[in-house]
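**Q** can you look at this prediction? I've put the sequence above it.
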Amino acid sequence: MRPSRSLRRSLLAAATVALALSASLAAATAQPADSADQRPNIVMILTDDLDATATPVWEAMPQTAQLIRDRGMDFTEGFAPMPICCAARSSILTGKYGHNTGVLTNAGEVGGLDAFRENGNEQHTIATYLHDAGYRTGMAGKYLNGLEEDPTHIPPGWDDWNAGVDRFLYAGYNYTLNENGTMVHYGVAPEDYQTDVIRHKTTKFITESSDSGKPFFWYAVPTAPHFPIPPAPRHLAQTQPTAAPQSPNYQEADVSDKPTWLIDTAEERRAFIDATNNLDYTARIGSLLALDEMVADIVDTLARTGELDNTYLIFTSDNGYNLGAHRLTQKMSPYEESMRVPLTIAGPGIGKGSTDAMALSIDLAPTILSWAGVPVPDTMDGRPLTGPLSGDRSGWRTDFTAEYGGAGYTGENGVWQEQVPGRTPYFYAVDMPSWSAVRNERYLYVRWYERERPLEHREYELYDLHNDPYQLTNLIKTPEGRAEHADTIATLDARLAELHTCAGLSCR
């Protein structure tokens, strides 16, 4: 076994001194060229549906709080502008908004793996850029919705590929991984629990990469706490039925100011939340226990191999989760519960603290490339977080656009793509229509039915987040409200038009 890179750094320094004394000694102690590659490693841990509003993330995951958040920078204003699994993950991998990846939902014309590939995204991901730059790359867990339709597919750029190829991945058991071209089925034994399998693959990759002498990028992608994954067997006894938190917009009493689709389904949604929300929340909290242990094991392995001080760690989620806010389950909405995500980063040169700089999921790819010394392509919409990570917010964004492509006319393009086969649906069947939005430091402005209706028949919302943080009062539902806020509407509508068509540098 070759020494870790930390040890090789010391050996390299000794060899340099020897070179000055004796050319022959230097030749005798010379090491392979890759031992001089001291570029940092990157490990990104992407959770599934972990919100930053109702779920007490750091209380539920104390080891993650201690080992990543408290060692680095916590982004209190972290957002997922494409708040559904496939769209969010497409943006994370590419550094682009959904209107530029062409992926706005989980399936259909503007969703899923097919849309991702058809728009040329797979040739321009974090993995391809880093692999081409000499990094060893790997992943385990959930890739993109639609991979189950092409399970043998392995995208370019990945040296170690361990992706779930069926929807049983959401159940935590009885799933299949494509492990570098070999289909491996995991059953229902305790050791098959998905988070633990990803944990073991992660530590194995880190150990092997440290021995290789190459810098590495690892993408740990468990489905926890996405319902219906249960707690790990060892945590079942300590997972007690727990009532979900109820914020002021929980089961919102008056939704008459909301868009038509929500008004028309409000009573059915209320009943569904009453029946399922606490069960959902209990499973979520229980599944975070194994996730927390996974993070601790990753950090321990990095320390043991001598790589921790030269590794950036990112902990975040693909999107948020509603948990009954506005009578909604799941995600997809433009409201705070769907879009706010935990985001914390630790690593070389990052001080301890927190920042309220608006950080978006599209910023992760350019940030990772900047750490690796890879030029950030002008086609990426996001910006490296290097400024906010050093405490510098000067010139940073004060707004962003957000988008969702809807469930399609059949209703099957949204969260139906996340349904475990043979299971009773765990979400209310009527998905929400498409929308686009602009959010700045004070307002959220939403345009509904973006793909379903012509512009003159769309519906709108405006919320003053300073005075109405729970988005209870749509200021422009009535003609009087629209007249009163005409100037604000004009400004935000113009900004939405700019951002909804921006690309690359113009998005920054």
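**A** Structure's in. What do you need? Residues are numbered from 1 along each chain as shown.

**Q** CA atoms for contacts and neighbours, from now on please.
**A** Noted.

**Q** so how far is Asn319 from Ile368?
**A** 19 Å (C-alpha to C-alpha, to the nearest Å).

**Q** who's more crowded, these two?
**A** Asn319 (33 against 25; other C-alpha atoms under 10 Å).

**Q** skipping adjacent residues, who's closest to the more buried one in space?
**A** Excluding the flanking residues, the one nearest Asn319 by C-alpha to C-alpha, 6 or more residues apart in numbering is Pro83, at 4.9 Å.

**Q** residue contacts, the one you found?
**A** Asp318, Asn319, Gly320, Lys331, Met332, Ser333, Pro334, Ser338, Met339, Glu403, Tyr404 (C-alpha atoms under 8 Å, 6 or more residues apart in numbering).

**Q** what spatial separation is found between it and Asp196?
**A** The value you get for Pro83 to Asp196, if C-alpha to C-alpha is used, is 26 Å.

**Q** got it, and Trp448?
**A** 40 Å.

**Q** please compare the first structure with the one that follows:
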Amino acid sequence: MKHVLSLMAASLVSMQAAEKPNILFIFADDLAYDCVGAYGNKEVKTPNLDKLSASGTQFTYAYNSGAWHGAVCVASRTMLMTGKQIWNAKTTKLGDHAGAGKFWPQRMNKAGYTTYFAGKWHVGSASLPKQVFNHVRNVRGGMPNQTKERYNRNFTPGQDDWSPFDKSKQGFWKGGKHWSEVLADDATSFFKQVQSDEKPFFMALCFNAPHDPRQAPESYQKMYPYKNITVPSSYMDLYPHEIGSNRIRDEKLGPFPRTKYSVQVNRSEYFALISHMDTQIGRILDELEKSGKADKTIIIFSADHGLACGHHGLLGKQNMYDHSVRVPWIISGPGIPKGKSVDAPIYLQDAMATSLALAGAESDGVEFKSVIPVIKGDGAREQIYSCYTNHQRMIRVGEYKLISYPRIEVEKLFNIKADPFEEKDLAKDPEQAPRIKQLRTQLLDEMKRMNDPMAVTDATGRKGSLSRKK
């Protein structure tokens, strides 16, 4: 009798596992929302991501809620893996969190999933992936190794001796094979494993691309001749305000003041690496099909943050403009509407909460939300918050976005729908004064809710206040 009951219990567990969708999470690094074809960019070629978007639902306004230092990816990925919002993520003791089984893959594993990881990590110790995932291959650091040649580059036409496809410079070529291709190889290995596993899988495949040094094979670089690249309409020679990130590492990838040619070069190599990554994503999706698991798999694609790459006189991601805090966010698979676009704002880290909901996994302490109700028209957020160190704060409510620089007492106001590239600052318009006052109040309230340290005392020493100057 005990044997029969055991068989029945095992059968029930197997049935329950079979009803859970597989979750394939694909993550890029430094990918701005407006640098994917499906998001309206007609210059960059991303046929596989475009196809993925058409097969599912894309979120137009997916945001990262900030960073506590210049490596924005650390905060973004820590939030993603712990489920904690920005300032709570900063104070989370990662070892204890893993010990309690609260990391994203651990929650999925408890829900009956076999978990897999390969690619960029950058959340605490490099040994953590092997503690929290069942299967791990090729864990990469924060970024490919840098070279003096890339930083000392001559951005004069005809005098530039840097080659993004020169393998001797290492970077993405370190080890002999491009890291994006290695990640696709790792995915192939994983999909061979899942074929013989009756459990559903949770797989996180995290690219270092299109982070600098932006290196792609020659055939991809030739797709984007420097002189043909469009310079953003928001181009400036220099950003006019000191915002705590004007001279950080990312910004040194071009000359000061900027030149339009240097922006064309940076964007050309950015697009080439994006297109090369897109090809590897196509390989990954092909391997998913070959595994026989595609019709039971939810795919989520996003990135840890965006990148200025020539907008507003900036090159990096340490700012509050949409090109840097906003990312592509696509979900596709069984039960997901096809060809749908959702304008309701989300946090990119909602990917974690979404997968937990789909898996029936426990979500106690998770501070993000599933997007499934939002797709159906319910549960949209009223506001979005973001931050950068103690230099910048941002809130978006409806169509309007307020950027605050507390240390220099400057504010900027944009209508995101009417002015998507944030070129028309409305902060000096007297008619906007009541709106700015209201947004400032909402920002302060959100800062307090987020346990933002600046909600206690700002840079001027005033408790619970932000800048008044324009």
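**A** Yep, it's here. Please read these numbers as outputs of a predicted model, since none were measured by experiment.

**Q** TM-score of the superposed pair?
**A** Aligned and superposed, the two chains score 0.76 in TM-score terms (TM-score structural alignment, normalised by the length of the second structure); 410 aligned residues with a C-alpha RMSD of 3.6 Å.

**Q** hang on, the earlier thing: neighbour-wise, which of Trp448 and Asp196 of the first structure wins?
**A** Trp448 (24 against 19).

**Q** which residue in the second structure lines up with that one?
**A** When the second structure is aligned by TM-score structural alignment, the residue opposite Trp448 of the first structure is Tyr405.

**Q** same thing with Tyr97 of the first structure?
**A** Using TM-score structural alignment, Tyr97 of the first structure pairs with Gln85 in the second structure.

**Q** am I right that that match is in contact with Phe368?
**A** Yes: with contact defined as C-alpha atoms under 8 Å, Gln85 of the second structure counts as touching Phe368 (7.4 Å).

**Q** where do the strands sit along the stretch 101-250 of the first structure?
**A** 136-141, 160-164, 176-179, 182-185, 216-221 (DSSP state E, counting those that start in this stretch).

**Q** about what we covered before: can you tell me the SS state at the residue nearest to Asn319 of the first structure?
**A** coil (DSSP: H, G, I helix; E, B strand; the rest coil).

**Q** and Ile45 of the first structure, which helix or strand is it part of?
**A** strand 41-47 (DSSP states H and E).

**Q** who touches the residue lying closest to Gly164 of the first structure once chain neighbours are set aside in this structure?
**A** Nearest non-adjacent residue to Gly164 of the first structure, counting by C-alpha to C-alpha, 6+ apart: Leu177, 4.4 Å away. By C-alpha under 8 Å, 6+ apart, Leu177 of the first structure lies in contact with Gly141, Asn162, Ala163, Gly164, Val165, Met183, Val184, His185, Tyr186.

**Q** average offset of the longest helix anywhere in the second structure relative to the first structure?
**A** Longest helix in the second structure by number of residues (criterion: DSSP state H): helix 260-290. After superposition onto the first structure, helix 260-290 of the second structure sits on average 2.2 Å from its aligned residues (mean C-alpha distance after the TM-score superposition for the first structure).

**Q** so which residues of the stretch 151-300 of the second structure form helices?
**A** 179-194, 218-221, 260-290 (DSSP state H, counting those that start in this stretch).

**Q** rewinding a little: got the angle for the strand holding Ile45 of the first structure vs strand 136-141?
**A** Counting by axes from the mean of the first three to the mean of the last three C-alpha atoms, to 10 degrees, strand 41-47 of the first structure lies at 10 degrees to strand 136-141.
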